[in-house]
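Novice: this one's sequence-less:
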């Protein structure tokens, strides 16, 4: 039986929900995120992307690039409601659904073509079901593995459907930039360029020894991906789990420094738990309980897996910028969800990841020997 993995990614999810709920926003640049100048963009419509706006961009920069946009604070409960409808649709097409975030998932549809038509037919049916149920569009990628499926879903956005077959994968990958491989960022790209490697095809053809000089321990895995190979399974047992830590304070926190120190400590504790459990995660959630007992949560999904304290804190800081700190804080919590076994992740952040790894490993050794409270990180 041929293996088929589908990756479904909703198009500009938060902004699309806002446009669907308010038709007056259709065709307008819509930017969803923290409204203060220190806030960040959560999602923006494709009309806003024309002006260079993108997710995780500082809101101040987004306002400069597209001052005529409609700026909205976001409605997480509404987005989660729509997300549940979408995930229910996925469950009707496959027993193996790996949810990555509120708007993104892998489905293993191997063998389903015997019941529902070709793999392309199934893709169209999923897209049509989402459109009929929610009024929204999704981009779908279908391929023999996760790497290619995720790559395919991004090739014809928005509202795309791309199927990559095993026999055509390597030829298709050959001219693509190395940045199209999951986990290759600017640092890794720069290292590869020192050896004249710019394309995925050049990675596939490169000597493994050269790749090790540029990419370290990830070289063999990257070379495998460059050939279009990836044997990670779709796993739905980790998707619902999370690892987190929260703290109720004896006295309410009122200053930015107090909150940052508290969140930094929580990120260190969560990172320690992730690494001790041998998992990585994709979605970081910040929980805040104010002095009035009002509770809010904010979440952000990373492009790649996180497990190190610094990575978690960087995302938590972005979430903190989206919170209106109008009163004292009684409780703070940090959690990481959409977990995956660390050894199932093909690529991390290469040289920078190795530096983070060594620092975190040193901290982990101390914590394992003397307990979790033996060391705290500073800014």
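Specialist: Good, I have the coordinates. These figures come from a predicted structure and were not determined experimentally.
Novice: Only C-alpha atoms from now on, for both contacts and neighbour counts.
Specialist: Will do.
Novice: Would you map the strands across the stretch 51-200 of the chain?
Specialist: Counting by DSSP state E, counting those that start in this stretch, the stretch 51-200 of the chain has strands at residues 70-72, 97-101, 104-108, 138-143, 161-163.
Novice: Check which helices and strands the longest one sits against.
Specialist: In this case it means strand 138-143. Counting contacts by 3 or more Cα pairs under 8 Å, 6 or more residues apart in numbering; DSSP states H and E, strand 138-143 packs against strand 5-10, helix 119-134, helix 146-153, strand 161-163.
Novice: Now render the ones you listed as CSV, adding mean neighbour count and distance to residue 181.
Specialist: Listed next are the helices and strands packed on strand 138-143 as CSV, based on neighbours: other Cα atoms under 10 Å; distance: least, Cα to Cα, whole Å:
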stretch, mean neighbour count, distance to residue 181
strand 5-10, 27, 16
helix 119-134, 17, 23
helix 146-153, 24, 8
strand 161-163, 21, 17
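Novice: list the buried ones in stretch 298-309?
Specialist: 298, 299, 300, 301, 302, 304, 305, 306, 307, 308, 309 (16 or more other Cα atoms under 10 Å).
Novice: Save these as a markdown table, and put in distance to residue 45 and secondary structure too.
Specialist: Converted to a markdown table, these look like this (distance: Cα to Cα, whole Å; DSSP: H, G, I helix; E, B strand; the rest coil):
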| residue | distance to residue 45 | secondary structure |
| --- | --- | --- |
| 298 | 20 | strand |
| 299 | 19 | strand |
| 300 | 17 | strand |
| 301 | 18 | strand |
| 302 | 19 | strand |
| 304 | 22 | strand |
| 305 | 25 | strand |
| 306 | 27 | strand |
| 307 | 30 | coil |
| 308 | 31 | coil |
| 309 | 32 | helix |
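Novice: hmm, which two among those residues are most spread apart?
Specialist: Spanning the widest gap among the buried residues of stretch 298-309 are 298 and 308, at 19.7 Å by Cα to Cα.
Novice: Turn the buried residues of stretch 298-309 into JSON lines, columns for distance to residue 267.
Specialist: Putting the buried residues of stretch 298-309 into JSON lines (distance: Cα to Cα, whole Å) gives the following:
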{"residue": "298", "distance to residue 267": "15"}
{"residue": "299", "distance to residue 267": "14"}
{"residue": "300", "distance to residue 267": "14"}
{"residue": "301", "distance to residue 267": "15"}
{"residue": "302", "distance to residue 267": "15"}
{"residue": "304", "distance to residue 267": "17"}
{"residue": "305", "distance to residue 267": "15"}
{"residue": "306", "distance to residue 267": "11"}
{"residue": "307", "distance to residue 267": "10"}
{"residue": "308", "distance to residue 267": "9"}
{"residue": "309", "distance to residue 267": "6"}
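Novice: dropping in the other structure now:
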């Protein structure tokens, strides 16, 4: 029952086309023009696209060649991650003026729990409006926000009035909002899952809600329970300011496709070195090594091995990755290799504090 859930005032702040907007801010001559942050070469990938470029269908993770084909006047700029980190840090300082419960998801988005906040403001809607105004005044960028009773609904809502807008879904509006929602808008429902849902006659939240837990479990496995609960407004994950890293990885895209494992060993050594360096810097170690292989036809394959002990040493990472590479024959020539380490020794060090449960009151200030 929704009325039995812990009620929180959650804001999800999402910067508008962050990387591209930073570039347009720093280079005024690029404002109003279709812009892609990333590479335009045969192997290049779009990291971010301005709203002017998105009108042509340009999206992040798209190949630079395809992006150029969709938008011949597209301007490519190289990413400047140091600058994006610098701007992100300024934005987070603003967040912390309102609450210490800030959970960053990436450089350009974060959850804020303002149930109890430093301003003593009972309205999460007004807090979100104030935060967005300060980001614009102090940083020079626009942001969008979603406000609701939990993280799931707040994240969905933040995409509702983009760019430079916000949407509040109050407790009494939650169930109707979710029932009316296109299934593609549900956070966690990707393109493949959406197509599967369409085939099952599930097009909206209302359609999803009509399915039993057993039905969703049988068709979607472990994810079925998640879909069953979120469409009913049930998502108890608390905002935590000390998110625990669950994996660490490095990967390389090659200028030419590689067709033999022998040619890949040198590449794997560099990747293993980078992973080891990042582990050492983060002061973590892990047990599960995963080799990621992306073929020239863009199909993706992963191979994993879990060791009985935690490791961060390059030589062990490399040796295990080599064994995974030779584990079975390659399906095609390879355009990308990656190594990740998961099952880290950080995962059981922290547990979020319990949140007191209170009943939903329709007059709850939002």
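Specialist: Yes, it's here. Keep in mind that this is a model prediction, so the values were computed, not measured.
Novice: Out of the buried residues of stretch 298-309 of the first structure, flag the one nearest to residue 82 of the first structure.
Specialist: Set against residue 82 of the first structure, the nearest of these by Cα to Cα is residue 299 (15.9 Å).
Novice: Give me the nearest residue to that closest one, chain neighbours excluded.
Specialist: Counting by Cα to Cα, 6 or more residues apart in numbering, residue 285 is the residue found nearest to residue 299 of the first structure once chain neighbours are left out, at 4.2 Å.
Novice: count of residues packed around the one you found?
Specialist: 21 (other Cα atoms under 10 Å).
Novice: quick one, what contacts the residue lying closest to residue 242 of the first structure once chain neighbours are set aside?
Specialist: Counting by Cα to Cα, 6+ apart, residue 242 of the first structure lies nearest to residue 337, which is 4.1 Å off, once chain neighbours are set aside. Listed by Cα atoms under 8 Å, 6 or more residues apart in numbering, the contact set of residue 337 of the first structure reads 239, 240, 241, 242, 243, 281, 282, 283, 284, 285.
Novice: helix/strand/coil for the last one?
Specialist: In this case it means residue 285 of the first structure. Three-state call for residue 285 of the first structure (DSSP: H, G, I helix; E, B strand; the rest coil): strand.
Novice: That one -> the second structure?
Specialist: In the second structure, no residue is matched to residue 285 of the first structure (TM-score structural alignment).
Novice: And residue 227 of the first structure, by the same measure?
Specialist: Alignment note (TM-score structural alignment): residue 227 of the first structure maps to residue 232 of the second structure.
Novice: part of a helix, is residue 302 of the second structure?
Specialist: No: assigned with three-state DSSP, residue 302 of the second structure falls outside any helix and is strand.
Novice: For it, grab the count of nearby residues.
Specialist: The burial count for residue 302 of the second structure: 14, using other Cα under 10 Å.
Novice: now the one 5 residues further on
Specialist: Residues lying near residue 307 of the second structure (other Cα under 10 Å) number 13.
Novice: With distance to residue 46 of the first structure as added columns, please give the helices and strands packed on strand 138-143 of the first structure in JSON lines.
Specialist: Compiled in JSON lines, those are given as follows (distance: least, Cα to Cα, whole Å):
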{"stretch": "strand 5-10", "distance to residue 46 of the first structure": "12"}
{"stretch": "helix 119-134", "distance to residue 46 of the first structure": "18"}
{"stretch": "helix 146-153", "distance to residue 46 of the first structure": "16"}
{"stretch": "strand 161-163", "distance to residue 46 of the first structure": "17"}
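Novice: Those: which one's closest to residue 35 of the first structure?
Specialist: Nearest of these to residue 35 of the first structure, taken as Cα to Cα: strand 5-10 at 23.3 Å.
Novice: which residues of the second structure does the closest one align to?
Specialist: The alignment of strand 5-10 of the first structure onto the second structure (TM-score structural alignment) spans residues 10-15.
Novice: circling back to that earlier point, is it true that the residue nearest to residue 299 of the first structure touches residue 336?
Specialist: Yes: at 6.3 Å, residue 285 of the first structure and residue 336 qualify as touching, with contact defined as Cα atoms under 8 Å.
Novice: that older thread, output the contacts of residue 337 of the first structure in a markdown table, with distance to residue 196 of the first structure appended to each entry.
Specialist: Formatted as a markdown table, the contacts of residue 337 of the first structure follow (distance: Cα to Cα, whole Å):
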| residue | distance to residue 196 of the first structure |
| --- | --- |
| 239 | 39 |
| 240 | 42 |
| 241 | 42 |
| 242 | 41 |
| 243 | 41 |
| 281 | 33 |
| 282 | 32 |
| 283 | 35 |
| 284 | 36 |
| 285 | 40 |
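Novice: Compare those residues and tell me which has the most neighbours.
Specialist: Neighbour counts for these peak at residue 281, which has 28 neighbours (criterion: other Cα under 10 Å).
Novice: so that one touches residue 336, yeah?
Specialist: Yes: Residue 281 of the first structure lies in contact with residue 336 (Cα under 8 Å); the separation is 5.8 Å.
Novice: Now the match of residue 227 of the first structure: closest residue in space, sequence neighbours ignored.
Specialist: Excluding the flanking residues, the one nearest residue 232 of the second structure by Cα to Cα, 6+ apart is residue 175, at 6.4 Å.
Novice: All the strands of the stretch 251-366 of the second structure, in order from the start?
Specialist: 286-295, 300-311, 334-344.
Novice: looking at those, which is closest to residue 83 of the second structure?
Specialist: Between residue 83 of the second structure and the strands of the stretch 251-366 of the second structure, the tightest spacing by Cα to Cα is seen for strand 334-344, at 25.5 Å.
Novice: quick one: that closest one aligns where in the first structure?
Specialist: Using TM-score structural alignment, strand 334-344 of the second structure finds no match anywhere in the first structure.
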